[in-house]
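> Here's a sequence, model it:
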Amino acid sequence: MKDYTEDRNLSDIKLLAVDMDLTLLASDGSLPPRMAERIDALGEAGVLFCPASGRPAPTLQMMFPEHADGIAFCADNGGWVIYQGRAAFRDLIRPELWHEVLDFSAADGRCAPVLCAFDRAYVLERDRPYHEDIYKYYKDIRYVRSFDEVDDEADKVTIFFPNYDAEPRFASVYEPRFGKRLYATNAGREWIDFMNLGVSKGSGVAHLCRQLGIDLRDAAAVGDTYNDIPMLSAVGHSFVVANAEKHMHAHADYLVPSNNDRGVAVLIDAILAAKGFEPVGL
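Alright, predicted model coming up:
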C-alpha cells in the first residue's frame, strides 16, 4: 500500500473527514497533542475539519469544545450532519422499522439494543448493567421497560455486543435479515449500526461537500474499519491508519501511521506543509 507521502496533491484538500475510535483517538481514547491548534491551522489553510463517527453530535461536540460551533460533524454514521453549530442534514428511520430491529435484537438476548434519537438514546432497563459501555458514546440515556414507550424521532439503531462477537452476528443474522431494508454495518467488534439505505459516513460527507461547494475530489478521509468504507470510497484522498485490519487496505489509496503513533496528526502536518503552512508538530 502506498505511503501518505506519495499523495502529490495534498495541497488540493479542502475538507478532512476523520473517524474517531482507533483512528484519530489513541487506544486509550485520547486525542493527539495540540489537536485544537491543528484544527485552527487547518482552518487558516482553507481546510474544514470534520470528525465522522457513529457517535451522536453532542458527544462529538463535547470532544472539541473550542470548535463545537466552527467545524463540521458527520454524526450517527452520516444520519446527522452539523456545520457551524447548525444541522446541515438529518435523516429519519420509519418508526415501524426501528421497532422491528429493536424488538428482534432485544429477543436475541446476547446484546443491548439502543435507539439513537439525535440528542438522546433509549435503552431497555434490563440493559442498565452496560451503562458505562453505552455512556461512552451517549450522554443522555433514557431507560425504558419497553421500546413501545418511546415516541421520538430516530436516525440510527445501534446494538452493543458485550462478548465482542458483533462481526459474526452481523454476517450470519443481522445483515441477512435487515440488509435489504436498512444499511447495516459493523462499528468495531462490539457494535452493529443500522441507518436508512443510502445513509453512511460517505453520504454524510457528500451532503456536506454539496452544501459548501467542495468537490469530493478535494475531500479527504481517514478510517480504520467497516463503517468507514463508504466515506473512503466517496472522497478523492483516502487514507487508513496502520492499525486498520488488512482488508481495509483495499478501500483506501494511502496508509498513515497508526492511531497510537498519531497518524492523523502526522497527515494534518503533511497537508499544512503542502499548502505552505508551518506544521504543528508532535
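> From here on, just use CA atoms for contacts and neighbour counts.
Fine.
> quick check: longest helix of this protein.
Ranked by number of residues, the top helix in the chain under DSSP state H is helix 95-108.
> now for the very next helix or strand once past that one, which elements pack on it?
Downstream of helix 95-108, the first helix or strand assigned by DSSP states H and E is strand 112-117. Packing partners of strand 112-117 (3 or more C-alpha pairs under 8 Å, 6 or more residues apart in numbering; DSSP states H and E): helix 95-108, strand 120-124, strand 156-160.
> What residues sit buried inside the first one?
So the one you mean is helix 95-108. For helix 95-108, burial by neighbour count (16 or more other C-alpha atoms under 10 Å) applies to 98-99, 101-102, 105-106.
> mind listing the helices for the stretch 51-200 of the chain?
Counting by DSSP state H, counting those that start in this stretch, the stretch 51-200 of the chain has helices at residues 57-63, 95-108, 131-135, 166-169, 175-178.
> can I get those in JSON lines with distance to residue 28?
Converted to JSON lines, those look like this (distance: least, C-alpha to C-alpha, whole Å):
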{"stretch": "helix 57-63", "distance to residue 28": "14"}
{"stretch": "helix 95-108", "distance to residue 28": "29"}
{"stretch": "helix 131-135", "distance to residue 28": "14"}
{"stretch": "helix 166-169", "distance to residue 28": "21"}
{"stretch": "helix 175-178", "distance to residue 28": "30"}
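> right, and these - which one's nearest residue 242?
helix 166-169 (20.6 Å; C-alpha to C-alpha).
> Identify each buried residue in that closest one, please.
Residues of helix 166-169 classed as buried: 166-167 (neighbour count, 16+ other C-alpha under 10 Å).
> can you list contacts of that helix?
160, 186, 188-192 (C-alpha atoms under 8 Å, 6 or more residues apart in numbering).
> and what of stretch 215-226?
Contacts of stretch 215-226 (C-alpha under 8 Å, 6+ apart): 12-19, 22-23, 185-188, 206, 209, 228-229, 231-232, 234-241, 243-245, 248, 264.
> again, but for stretch 263-280
With C-alpha under 8 Å, 6+ apart, stretch 263-280 has contacts from 4-5, 10-11, 13, 18, 23-24, 32, 34-35, 37-38, 41-42, 45, 222, 241, 256-257, 281-282.
> Another sequence for comparison is provided below:
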Amino acid sequence: MGRLPRLVATDLDGTLLRADKTVSPRTVEAISRISAGGVDVALVTGRPIRWLRHVYDQLGTPLPTVCANGAVVYDPVADQVLRADPLAPELLAQVVERLRAEVPGVSFAVEVTDSREFRHEVDFPLNWDRGSPDIRMIDAAADLHAVAAVKLLARAGAQDPDVFVKVVAGALAGLAEATHSSYSGLIEISAAGVTKAAGLAWYCAQHGLDAADVLAFGDMPNDVPMLTWVGRGVAVANAHPAVLEIADDVTASNEEDGVAAYLENLLDADRPDGDAGPQAHPTGRVGSA
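Now for the predicted structure:
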C-alpha cells in the first residue's frame, strides 16, 4: 500500500464513534489532516441513510457513505443514492417464510426506500427511532414484503448473536447474507452477495481504486468481508474476536480514538523526516503501515 492509502474507509458504531455516539475532536482533526494530505475518506456502515446526518454534522463534512451493510451507496452532498442492491419482494417473502419455519418466535422489520423508511411487525422491539415519521408498524404480514428492502432485520428474544447468526445463515444458505453488528441478538439480512466489501468495491471501481489502495477500520462481524478485501484492515481494540483474528493491525479502542491514533501514526510516518521503518501502533502491535 505504501505509507498513505488512496482511500480510508471506516465503520461508524464501535469504531469511529464513541459509545455515546459522538465523534471526538481528535478524530475530526485526524480525518481533516488525512483528507488534506490527498487521501479520500468514506464511511462504511450498517446504518440506514436516516441515521447519518448526526455523524455528518459532527464531522463537519458529508462524506460519501456505503450504508445498510453494502446495499446502498450514498452521495450526501447531492442527497443521491448512487447504487442500491435490495432484496426483491419475492425473495423477501421466501426468506421470511423459511425463517418462520426455522426460528420459533422470530419477528421482523425492513429498511425500505433505500433505507430512508423502516417498517416493523408489532412484536419487533423498537430500540431506536421511536416517534419518527419514517417508522411504521405494518398491519398485515404480507406488508413486510410488499416492496423491496435493502435490509431485513430479525429478532427472536434474547439470543447469543454468534450462535443465532449461524442458525439464520444456515437456514438461508445460498438465498441471502446474514450477519450482525451488535451484541443484542439482532440479525441483519441482505441479498446474496451484498456485504460491506461488495458495496465498497463498487464505490472504489467508480473512482479507479483497487483493494490494495484502501485502508479500512472496523469492529464487528459485518466488517469482516470489508477488512479482508482491502489492502490493510485494522481492528479497534474493542473489536469482536472474529475481527481481531483477521485484522492486519490492531489500534486502540473506539473510546481511546483508535482510528485517529492510527491515522496520526500514518501521517507522522509520511513526513519527509519520518522514520521509514515499521510503525508502533497504540496497542503495541507493530506493522508496516
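> TM-score for this pair?
TM-score of the superposed chains, computed with TM-score structural alignment, normalised by the length of structure 1, equals 0.83; 264 aligned residues with a C-alpha RMSD of 2.6 Å.
> Could you say which one of the helices of the stretch 51-200 of structure 1 comes nearest to residue 155 of structure 1?
Nearest to residue 155 of structure 1, of the helices of the stretch 51-200 of structure 1 and by C-alpha to C-alpha, is helix 95-108 at 9.0 Å.
> so how far is that closest one from its chain's centroid?
With C-alpha atoms, centre = their mean, to the nearest Å as the basis, helix 95-108 of structure 1 stands 23 Å off its chain's centre.
> Determine the angle, from 0 to 180 degrees, between it and strand 112-117.
160 degrees (axes from the mean of the first three to the mean of the last three C-alpha atoms, to 10 degrees).
> Could you tell me where stretch 202-210 of structure 2 falls in structure 1?
The counterpart of stretch 202-210 of structure 2 in structure 1, using TM-score structural alignment, spans residues 207-215.
> Can you give me the buried ones in that stretch?
Quick answer for stretch 207-215 of structure 1 (16+ other C-alpha under 10 Å): 207-209.
> now swap in stretch 19-38 of structure 1 and tell me
In stretch 19-38 of structure 1, counting by 16+ other C-alpha under 10 Å, buried: 19-26, 31-32, 35, 38.
> what about that stretch, start to end distance?
Start-to-end span of stretch 19-38 of structure 1 (C-alpha to C-alpha, to the nearest Å) is 16 Å.
> go on, stretch 239-254 of structure 1?
Taking C-alpha to C-alpha, stretch 239-254 of structure 1 runs 5 Å from one end to the other.
> equivalent range in structure 2 for that stretch?
Using TM-score structural alignment, the residues of structure 2 aligned to stretch 239-254 of structure 1 are 234-249.
> And the residue positioned nearest the centre of structure 2, how far from residue 12 of structure 2?
By C-alpha atoms, centre = their mean, structure 2 has its centre lying nearest to residue 45, at 2.5 Å. As judged by C-alpha to C-alpha, residue 45 of structure 2 and residue 12 of structure 2 stand 6 Å apart.
> quick revisit: let me have the buried residues of helix 95-108 of structure 1 in a markdown table, extended by distance to residue 179 of structure 1.
Compiled in a markdown table, these are given as follows (distance: C-alpha to C-alpha, whole Å):
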| residue | distance to residue 179 of structure 1 |
| --- | --- |
| 98 | 13 |
| 99 | 16 |
| 101 | 11 |
| 102 | 15 |
| 105 | 14 |
| 106 | 18 |
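> coming back round to it: so among the contacts of stretch 215-226 of structure 1, which ones count as buried?
Buried among those by 16+ other C-alpha under 10 Å: 12-19, 22-23, 185-188, 206, 209, 228-229, 231-232, 234-241, 243-244, 248, 264.
> How about the counterpart of residue 75 of structure 1 in structure 2: what's its closest non-neighbour residue?
Correspondence of residue 75 of structure 1 to structure 2, assessed by TM-score structural alignment: residue 67. Nearest non-adjacent residue to residue 67 of structure 2, counting by C-alpha to C-alpha, 6 or more residues apart in numbering: residue 45, 4.8 Å away.
> Contact partners for that neighbour?
Applying C-alpha under 8 Å, 6+ apart, the residues near residue 45 of structure 2 are 10-13, 65-70, 196.
> Now check it against structure 1: what is it aligned to?
Checking TM-score structural alignment: residue 45 of structure 2 goes with residue 53.
> thinking again about what came up before, quick one: the residue nearest to the centre of structure 2 from residue 196 of structure 2, how far?
8 Å.
> any common contacting residues for those two?
66-67, 69-70.
> Select only the buried ones of the residues you listed in PyMOL?
Buried residues within these, by 16+ other C-alpha under 10 Å, are selected in PyMOL with:
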select buried, resi 66+67+69+70
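> Serialize the shared contacts of residue 45 and residue 196 of structure 2 to CSV and add fields for distance to residue 136 of structure 2.
Below are these laid out as CSV (distance: C-alpha to C-alpha, whole Å):
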residue, distance to residue 136 of structure 2
66, 24
67, 21
69, 22
70, 24
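> Residue 140 of structure 2: which of the shared contacts of residue 45 and residue 196 of structure 2 is nearest?
residue 69 (26.9 Å).
> which residue packs closest to that closest one, ignoring adjacent ones?
Nearest residue to residue 69 of structure 2, sequence neighbours excluded (C-alpha to C-alpha, 6+ apart): residue 46, at 4.3 Å.
> Quick check, the one you found in contact with residue 71.
No - counting by C-alpha atoms under 8 Å, residue 46 of structure 2 stays clear of residue 71, with 9.1 Å between them.
> out of those two, which sits in the more crowded spot?
residue 71 (29 against 24; other C-alpha atoms under 10 Å).
> how far away is that one from residue 104 of structure 2?
28 Å.
> what do we get in structure 1 for residue 171 of structure 2?
Checking TM-score structural alignment: residue 171 of structure 2 goes with residue 177.
> Quick one: the strands in the stretch 101-250 of structure 1, in order.
For the stretch 101-250 of structure 1, the strands defined by DSSP state E, counting those that start in this stretch cover 112-117, 120-124, 141-144, 156-160, 182-186, 191-196, 219-223, 237-241.
> close enough to count as contact, residue 76 of structure 1 and residue 154?
No - Residue 76 of structure 1 is beyond contact range of residue 154, at 10.2 Å (criterion: C-alpha under 8 Å).
> out of these two, which sits in the busier spot?
In terms of neighbours (other C-alpha under 10 Å), residue 76 is the more surrounded of residue 76 of structure 1 and residue 154; the figures are 30 against 23.
> what's the closest non-adjacent residue to that one?
Closest residue to residue 76 of structure 1 apart from its sequence neighbours, by C-alpha to C-alpha, 6+ apart: residue 54 at 4.2 Å.
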